[in-house]
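> got a predicted structure plus its sequence, pasted below:
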Amino acid sequence: MTNYRNFEEINRDLKRLNLERQIALEELKGLKHDVKEDFSTPNWLGTIASFAKKYGLLYLLRRIFR
């Protein structure tokens, strides 16, 4: 717990904490946008396509060399 000597110190800390809160909120907004972008349909389709390509090729190679 901080001991304050005057109201000026209290106000300074309140302003600093308010700025830190605003920065944290802006960071959350950015993270929200990133998550939205990560879960968008084109990203999922690209991931599924690369997965299918990779494991489809492995499946074909296994079938050929058996």
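All right, it came through fine. Residues are numbered from 1 along each chain as shown.
> going forward, measure contacts between C-alpha atoms and count neighbours the same way
Will do.
> next structured bit after the longest helix along the chain?
Longest helix of the chain, by residue count under DSSP state H: helix 7-38. Remark: after helix 7-38, the chain's next helix or strand is helix 41-64, criterion DSSP states H and E.
> alongside the first one, take a look at this:
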Amino acid sequence: MKRKPYTSLKEIKLELQTLNLQRKIQMEELKLTRHQFKEDLRPMNWISTLLKGVKKYGVLMLLKKIIK
């Protein structure tokens, strides 16, 4: 990472504030990702995904029987 030449203490403080805000934003995004991951691992989500797959398979089998 290339160092940026600062000409005043104000620039340094501004850069630190910017980096601090970026860090906070990334932490909130990480929390959101963690929450979404927890939701994806819930058994009800697995069951609904399984039911959707079974429903699609059932419709395909029904169409196959109708076409024959």
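Received the coordinates, thanks. Predicted, not measured: the structure shown is a model, and the values here were computed from it.
> in structure 2, which residues correspond to the longest helix of structure 1?
Taken onto structure 2 by TM-score structural alignment, helix 7-38 of structure 1 occupies residues 9-40 there.
> Gln26 of structure 2 and Leu9 of structure 2, how far apart?
When distance is defined by C-alpha to C-alpha, to the nearest Å, Gln26 of structure 2 is 26 Å away from Leu9 of structure 2.
> just Asp40 of structure 2 next, same as before
Asp40 of structure 2 sits 46 Å away from Leu9 of structure 2, going by C-alpha to C-alpha.
> between those two, which is the more surrounded one?
Ranked by neighbour count (other C-alpha atoms under 10 Å), Asp40 of structure 2 and Leu9 place Asp40 first, with 12 against 9.
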